[in-house]
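> this one's structure only:
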């Protein structure tokens, strides 16, 4: 197998076109096109569907890309590690993180990591959607309570819990009267919130008056007194301590756990390994108070 042709195929597949791959790598378009065509001829397979202005992976092309991209990346890492004496991780580390954690901690984490490991280029994308790690080229993803996936290995590095909070001036109504609420996202339109208090389980009837896309926006709206909200204790602990908010109860539901995930069939790269250790150092016990310190400091 011609590794150079395979590497050029991966380059084109990753960038979604020969022109974009050529601009990103500085390689001539004609060279990339010829090598991809040579690889298709040797394999007896069509790896790309070619349109007038588009280039799309075929089913066979997608399978080849998914199975070889990580292997080529590991090969590059091994060569770089040997060349540097294996002392320092290097290369690009691509991470996908959920919005709340990214806003709360990733800026400070990324800065500290970059200063400690200057040979690693850290790229962090903020999104709550489910991502395809292989196809989208991520080395590590951070997710809240992810669904089981046999293709991924994961570990919990931080735990949190949701609480119902309000401005002290907002009086909790009695009976079935609904209280104004602030929710995150248009899909969060439940009318009854089960809660747990020292007195036992109960519920709060709510009517959404604001739908916001960020937990920090929801917190600020609650501070202003517009309604109650379900928020992570890590985000509101300081407000509860100084009296800007009051605690109406804990949300009755599963715990909130933040996981780091990476592909099970991929060897753990030095970059991922040191980032996992860096997270462990930042959150040694994994308790919500450690995230609160990131938010308030």
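Cool, got the structure. Not measured: the values here are computed from a predicted model.
> alpha carbons only for contacts and neighbour counts from here, please
Fine.
> any idea how far residue 211 is from the closest residue to residue 287 other than its chain neighbours?
Among residues not flanking residue 287 along the chain, residue 159 sits closest, at 5.6 Å (C-alpha to C-alpha, 6 or more residues apart in numbering). From residue 159 over to residue 211 the distance is 25 Å, taken as C-alpha to C-alpha, to the nearest Å.
> Which one's more surrounded, these two?
For residue 159 versus residue 211, neighbours defined as other C-alpha atoms under 10 Å are more numerous around residue 159 (22 against 17).
> measure the residue nearest the centre of the chain to residue 256 for me?
By C-alpha atoms, centre = their mean, the mean C-alpha position of the chain lies nearest to residue 97, the distance being 2.1 Å. To residue 256, residue 97 is 15 Å away according to C-alpha to C-alpha.
> And stretch 203-219, end to end?
Using C-alpha to C-alpha, the end-to-end distance of stretch 203-219 comes to 21 Å.
> residues making contact with that stretch?
Stretch 203-219 is contacted by residues 99-100, 176-186, 189-195, 227, 229, 231, 235-236 when judged by C-alpha atoms under 8 Å, 6 or more residues apart in numbering.
> Just the ones of these in helices?
Applying DSSP state H to the contacts of stretch 203-219, the entries found in helices are 99-100, 235-236.
> how about the helices in the protein?
Under DSSP H, the chain gives helices at 3-15, 18-25, 29-43, 59-83, 99-101, 107-116, 133-136, 215-224, 233-242, 270-282, 288-296.
> hang on, the residue nearest to residue 287 packs against residue 257?
Yes: between residue 159 and residue 257 there is a contact under C-alpha atoms under 8 Å: 4.5 Å.
> just to revisit the earlier point, which among the helices of the chain is found nearest to residue 144?
Closest approach to residue 144 among the helices of the chain (C-alpha to C-alpha): helix 99-101, 9.3 Å.
> re earlier: now the ones in helices among the contacts of stretch 203-219 as JSON lines including distance to residue 13 and neighbour count?
Conversion of those to JSON lines gives the following (distance: C-alpha to C-alpha, whole Å; neighbours: other C-alpha atoms under 10 Å):
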{"residue": "99", "distance to residue 13": "28", "neighbour count": "18"}
{"residue": "100", "distance to residue 13": "31", "neighbour count": "19"}
{"residue": "235", "distance to residue 13": "41", "neighbour count": "24"}
{"residue": "236", "distance to residue 13": "44", "neighbour count": "24"}
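> also this one, for the comparison:
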């Protein structure tokens, strides 16, 4: 049933005719009359009697008004509230984000976002697994180098590079053949050579420390435990202060961070606001010097 037609029928019935209903609503009498006729056609009964003196509800029309007058008003009020309520960013936003990015940045991002949009509450879940946005009821996911997924859309908001760093006390090998170096590596991964700056220097990390957290690896490198392969964004401060020295950049290992959401036709304003917020936060599409 056409809800607009039902609403127009109630409007005409409550105002006692097409003329007054038209003046009250600003809608043409022709439109109101057509909607009533369409409603009658759908129901298969006459709802009003048309005469020179105006419109009079039939028994069926009286019955319909008695059964729907309150509910139709509530439905229309609810539709208006939803339309107006969702036109501005508000509500609860649930975000899934990688653990490292969450630890380094999402605290300040979440606080700043809520300051910019005070009618939004935000929940950030730090997980490295690939969550199902629909099944697990996430509005947004931040992912590193995501695979193509026809169910999701989004934007790349920042990029990062993988760099090899070490404390200044550890001498940097000279370019040449593969150079073995004391390495701090991620636990549970197979150690591979580090090809720096398109082959200018190739390092063979000899694991001295195996750690399960990038933050631990960074701290161990600062303490002189060996050379480490880390995202540039998490060591820029230590590089600037001289705690660490950058030996080179891993060739062909750029990291792209995307903010993704489901590809539904109508995207919620809170989701659009968060996507735009993330892109504006990193205007040069670089994670370096951000936090």
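Okay, I see it. Model, not experiment: these values are computed from the prediction.
> just the ones in helices among the contacts of stretch 203-219 of the first structure now: which is nearest residue 269 of the first structure?
For these, the nearest to residue 269 of the first structure is residue 99 (25.1 Å; C-alpha to C-alpha).
> show me the contacts for the closest one.
Going by C-alpha under 8 Å, 6+ apart, residue 99 of the first structure touches 126-128, 214.
> Same check on residue 125 of the second structure?
Listed by C-alpha under 8 Å, 6+ apart, the contact partners of residue 125 of the second structure are 94-97.
> so can I have CSV of these showing distance to residue 251 of the second structure?
As requested, these are exported to CSV (distance: C-alpha to C-alpha, whole Å):
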residue, distance to residue 251 of the second structure
94, 35
95, 31
96, 29
97, 26
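> Could you single out the nearest of these to residue 276 of the second structure?
residue 95 (14.5 Å).
> wait, that closest one sits on residue 124?
Yes: Residue 95 of the second structure lies in contact with residue 124 (C-alpha under 8 Å); the separation is 4.8 Å.
> So for these two, which sits in the more crowded spot?
residue 95 (24 against 17).
> contacting residues around that one?
So residue 95 of the second structure contacts 122-125, 138-142 (C-alpha under 8 Å, 6+ apart).
> From those, which land in strands?
Among those, the members falling in strands (DSSP state E) are 122-125, 140-142.
> Buried ones among the residues you listed?
Listed as buried from these are 124, 140-142; burial here means 16 or more other C-alpha atoms under 10 Å.
> TSV please, covering the residues you listed and showing distance to residue 81 of the second structure.
Output for those, formatted as TSV (distance: C-alpha to C-alpha, whole Å):
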residue	distance to residue 81 of the second structure
124	28
140	24
141	28
142	31
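> I'd like to know which of these is nearest to residue 50 of the second structure.
residue 140 (55.0 Å).
> Aligned against the first structure, show me the partner of the closest one.
By TM-score structural alignment, residue 140 of the second structure lines up with residue 140 in the first structure.
> ok, residue 106 of the first structure to residue 208 of the first structure distance?
The gap separating residue 106 of the first structure from residue 208 of the first structure is 30 Å, by C-alpha to C-alpha.
> for the first structure, what's the longest strand?
Across the first structure, the longest stretch assigned as strand under DSSP E is strand 200-212.
> any idea of the angle that strand forms with helix 215-224?
110 degrees (axes from the mean of the first three to the mean of the last three C-alpha atoms, to 10 degrees).
> Quick check: buried residues in strand 200-212 of the first structure?
204-208, 210-211.
> For residue 65 of the first structure, which non-adjacent residue is closest in space?
With C-alpha to C-alpha, 6+ apart, the residue lying closest to residue 65 of the first structure is residue 10, at 6.2 Å.
> can I assume that neighbour is in contact with residue 67?
No: at 10.4 Å, residue 10 of the first structure does not count as touching residue 67 under the criterion of C-alpha under 8 Å.
> So those two - more neighbours on which side?
Neighbours per residue (other C-alpha under 10 Å) separate residue 10 of the first structure from residue 67, with residue 10 holding more: 22 against 13.
> Please report the distance of the more buried one from residue 282 of the first structure.
In terms of C-alpha to C-alpha, residue 10 of the first structure sits 35 Å off from residue 282 of the first structure.
> now do residue 153 of the first structure
21 Å.
> show me the contacts for the residue lying closest to residue 276 of the first structure once chain neighbours are set aside.
Nearest-residue entry for residue 276 of the first structure: residue 260, 7.9 Å, with adjacent residues in sequence omitted and distances by C-alpha to C-alpha, 6+ apart. Residues in contact with residue 260 of the first structure (C-alpha under 8 Å, 6+ apart) are 140-143, 154-157, 276.
> If anything else comes up later, I'll come back, but that's it for now.
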